[in-house]
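> this one's sequence-less:
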């Protein structure tokens, strides 16, 4: 642990919700002359490390983009390997999640997951449901466009059924129909491996998030990298469309 970096973090100004696009497993493996699954297996260690780091700091929500709906189009061997890895990892990690008071949540199109993965997830969700510390949200078989289309369909059905007056539909209405309705929007989004894209991830929820991009491949991403991202976040002025002077005045009045 880098105590120097940790000491620079203001614990009173932590982002309540951090979202991470865990990119670079395949390229990391290929650079080492290994197949892509080798990178995914090593990426699990980074997940453990970052989940632990967020729990230690006192971050309330951590969302990890683990598998997108587009990832189903990858080579069959890689997809099958990822699903096997998912099942094995979830079953192994539940005792650690419970020990650290971490509650697991899942967002995404669960209907696309194989039954073994679905069973493992449902067991883990039930076994961690009483925990009150860090909320770990896994985005699995997820894409933001799928989520938004799904939300609009369900709003349409409720309008048709007379449960919603179309004239009353607002930002809050849409929020309630999103898969993330129980969680606050992320304040910090981190993407590893040097790509500068959001890749269909939480498009609606990231409206005012601070975006942080790093060249570090996900299997090499550790707590010190997380600390660097948080320090960078805390150095930014978050204006939400207002002027810097307005924010300063509001801070002085608070």
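Perfect, I can see it now. The shown structure was predicted, so the numbers you read here are calculated from the model rather than taken from an experiment.

> Going by C-alpha atoms from here, please, whenever you check contacts or count neighbours.
OK.

> was I right about residue 143 contacting residue 201?
Yes - using CA atoms under 8 Å, residue 143 makes contact with residue 201 at a distance of 5.9 Å.

> Which other helices and strands does the helix or strand residue 48 falls within contact?
Per DSSP states H and E: residue 48 is located in helix 36-57. Packing contacts for helix 36-57, counted by 3 or more CA pairs under 8 Å, 6 or more residues apart in numbering; DSSP states H and E, involve helix 25-31, helix 76-99, helix 223-234.

> Give me the residues contacting it.
Residues from elsewhere that reach helix 36-57 (CA atoms under 8 Å, 6 or more residues apart in numbering): 11, 25-30, 60, 62, 78, 81-82, 85, 89, 100, 102, 133-134, 136, 218-223, 226.

> Dump the helices and strands packed on helix 36-57 to TSV, plus mean neighbour count and distance to residue 113.
As requested, the helices and strands packed on helix 36-57 are exported to TSV (neighbours: other CA atoms under 10 Å; distance: least, CA to CA, whole Å):
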stretch	mean neighbour count	distance to residue 113
helix 25-31	19	21
helix 76-99	15	8
helix 223-234	19	30
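
> Could you export those helices as JSON lines, including distance to residue 15?
Below are these laid out as JSON lines (distance: least, CA to CA, whole Å):
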{"stretch": "helix 25-31", "distance to residue 15": "26"}
{"stretch": "helix 76-99", "distance to residue 15": "21"}
{"stretch": "helix 223-234", "distance to residue 15": "8"}
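
> okay, pairing it with this:
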């Protein structure tokens, strides 16, 4: 089945291309990652290669977001985390940052109803207080409108930095120890998990990074301890459902031993 699926994904012609439901059925026969996290890289380079402004790459990248959210939901993945804007991205040109801060509003207008129909719950991972008011409003609306949904959890990592997340978690743990809410001897890995943005969600089984960079870039450093990593040269605007399927298929062929022989 895996070989057949690989042929479907990499060697078909338009005449032999299988139906999407057939590919989904084949993938679902293997282990499906509970949580997939994506470092969406390459929007700016995609635009530059075409002589376009960087914001054109971000606009095109939003189409990919829509496609991959639907693909993850169709596969029955529990959580999908998209690295949307890092704490370091504030260093980018002002015009680009302002455009990126408008994207949640655009996504809200175009996709909220579809996400609700799909039973998707939206959560934000990151420091909300540093975002512009209009971005905060959009994210709060997303979360409020979908909070009762029980399907795919879509985490938008916005103004997110993993080191900051860990430091904030440690500060809260220290505060709770000092105020007597817990004893310091009770602090273990599970305790730290509960104080992270991703509390209550499984750690990522698979992390995908697009556009050829082979690094983590301050993303989910605690959570990725045993994640499988998958890299592609394809820029995010050109990433699609079939490449997502390829990443899942490759994940299914790996042996996850968690330190065991």
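Alright, I've got the coordinates. A quick note: this is a predicted structure, and the numbers were derived from the prediction, not measured.

> And the TM-score between them?
The TM-score (TM-score structural alignment, normalised by the length of the first structure) is 0.92; 243 aligned residues with a CA RMSD of 1.4 Å.

> just the strands in the stretch 51-200 of the first structure please.
Taking DSSP state E, counting those that start in this stretch, the strands of the stretch 51-200 of the first structure run over residues 61-68, 103-107, 135-142, 188-191.

> which residue lines up with residue 154 of the second structure in the first structure?
Using TM-score structural alignment, the partner of residue 154 of the second structure in the first structure is residue 136.

> Help me confirm that its match comes into contact with residue 103.
Yes - contact criterion CA under 8 Å: residue 136 of the first structure and residue 103 qualify, at 6.0 Å.

> tell me, the helix holding residue 48 of the first structure lands on which residues of the second structure?
So helix 36-57 of the first structure sits over residues 54-75 in the second structure, by TM-score structural alignment.

> what's the spacing between that stretch and its chain's center?
Its chain's average C-alpha position is 11 Å from that of stretch 54-75 of the second structure, according to CA atoms, centre = their mean, to the nearest Å.

> How about stretch 92-99 of the second structure?
22 Å.

> Provide the aligned range in the first structure for that stretch.
Under TM-score structural alignment, the match for stretch 92-99 of the second structure is residues 74-81.

> Can you give the contact residues for that stretch?
36, 37, 71, 72.

> Can you select the buried ones from the residues you listed in PyMOL?
Provided next is the PyMOL selection string for whichever of the contacts of stretch 74-81 of the first structure are buried by 16 or more other CA atoms under 10 Å:
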select buried, resi 36+37
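
> Format the contacts of stretch 74-81 of the first structure as JSON lines; extra columns: distance to residue 172 of the first structure.
What follows is the contacts of stretch 74-81 of the first structure, written out as JSON lines (distance: CA to CA, whole Å):
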{"residue": "36", "distance to residue 172 of the first structure": "41"}
{"residue": "37", "distance to residue 172 of the first structure": "41"}
{"residue": "71", "distance to residue 172 of the first structure": "30"}
{"residue": "72", "distance to residue 172 of the first structure": "32"}
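
> List just the nearest of the contacts of stretch 74-81 of the first structure to residue 194 of the first structure.
The shortest approach to residue 194 of the first structure among these belongs to residue 36, at 17.7 Å (CA to CA).

> Now distance to residue 46 of the first structure and mean neighbour count too, for the strands of the stretch 51-200 of the first structure, in TSV please.
Shown next, in TSV, are the strands of the stretch 51-200 of the first structure (distance: least, CA to CA, whole Å; neighbours: other CA atoms under 10 Å):
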stretch	distance to residue 46 of the first structure	mean neighbour count
strand 61-68	11	22
strand 103-107	17	21
strand 135-142	14	22
strand 188-191	13	23
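
> Endpoints of stretch 195-203 of the first structure, how far apart?
16 Å (CA to CA, to the nearest Å).

> no wait, stretch 215-229 of the second structure
10 Å.

> Buried residues of that stretch, list them for me.
In stretch 215-229 of the second structure, counting by 16+ other CA under 10 Å, buried: 219, 220, 222, 223, 224, 227, 228, 229.

> The first structure: matching residues for that stretch?
Per the alignment by TM-score structural alignment, stretch 215-229 of the second structure matches residues 197-211 in the first structure.

> Out of the contacts of stretch 74-81 of the first structure, the closest to residue 249 of the first structure would be?
Minimum distance to residue 249 of the first structure across the contacts of stretch 74-81 of the first structure is 46.2 Å, recorded for residue 71 (CA to CA).

> related to what we said a few turns ago, and of the strands of the stretch 51-200 of the first structure, who's closest to residue 162 of the first structure?
Short answer: strand 103-107, nearest of the strands of the stretch 51-200 of the first structure by CA to CA, at 27.4 Å.
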